[in-house]
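>>> any chance you could fold what I've pasted below:
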Amino acid sequence: MGGLQPWHWIIVIAVFVLLFGAKKLPDAARSLGKSMRIFKSEIKEMQSDSSGSSGPAADSTPPAKPIASERVDAPAPEQSPDRHTA
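Now for the predicted structure:
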């Protein structure tokens, strides 16, 4: 009662086949496998990059200088004489 029984899996597979079609399922599984391989290789690359450089990351671009901002007051909207404010 607590876990998935084999007939549950059969129903799930049948729903997938009905939704996506028998032709698209192998292509979908293939592209999912490729995506997982790419994801795993990127994770390994990130881990090797972070373990290789123990100090702060060397940035080739200098930090941006802050820009002084100016306050510009917009003109107040004109009110027509026939409108009354509450």
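
>>> from here on, just use CA atoms for contacts and neighbour counts.
Will do.

>>> what's the first helix or strand after the helix or strand hosting residue 16?
Using DSSP states H and E, residue 16 sits within helix 6-20. Using DSSP H and E, the helix or strand that follows helix 6-20 towards the C-terminus is helix 24-52.

>>> this one as well, want them side by side:
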Amino acid sequence: MKISTTELLIVLAVVVVIFGPTQIPKLAKMMGKSIKNLRAGMTEDDEEKREQKTKE
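Okay, the predicted model is just below:
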């Protein structure tokens, strides 16, 4: 399923209308932090699983 350029522009326009141009950088920063925390949690969980397997 591909997103066309027109669909992407419509979504971006709706985001700008809803949040306003001043809030978009704040939202992007929060999303970046959330993704970083998610990846760190996934890595931590994988390490715990590996440690449990080596103990068995």
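
>>> picking that back up, so the helix holding residue 16 of the first structure corresponds to what in the second structure?
Aligned by TM-score structural alignment, helix 6-20 of the first structure falls on residues 5-19 of the second structure.

>>> show me the contact partners of that stretch.
Stretch 5-19 of the second structure has contacts (C-alpha atoms under 8 Å, 6 or more residues apart in numbering) with residue 24.

>>> now do the buried residues in it.
Neighbour-count burial for stretch 5-19 of the second structure, counted by 16 or more other C-alpha atoms under 10 Å, picks out no residue.

>>> mean shift between that stretch and the first structure?
Following the fit onto the first structure, the mean deviation recorded for stretch 5-19 of the second structure is 0.9 Å by mean C-alpha distance after the TM-score superposition for the first structure.
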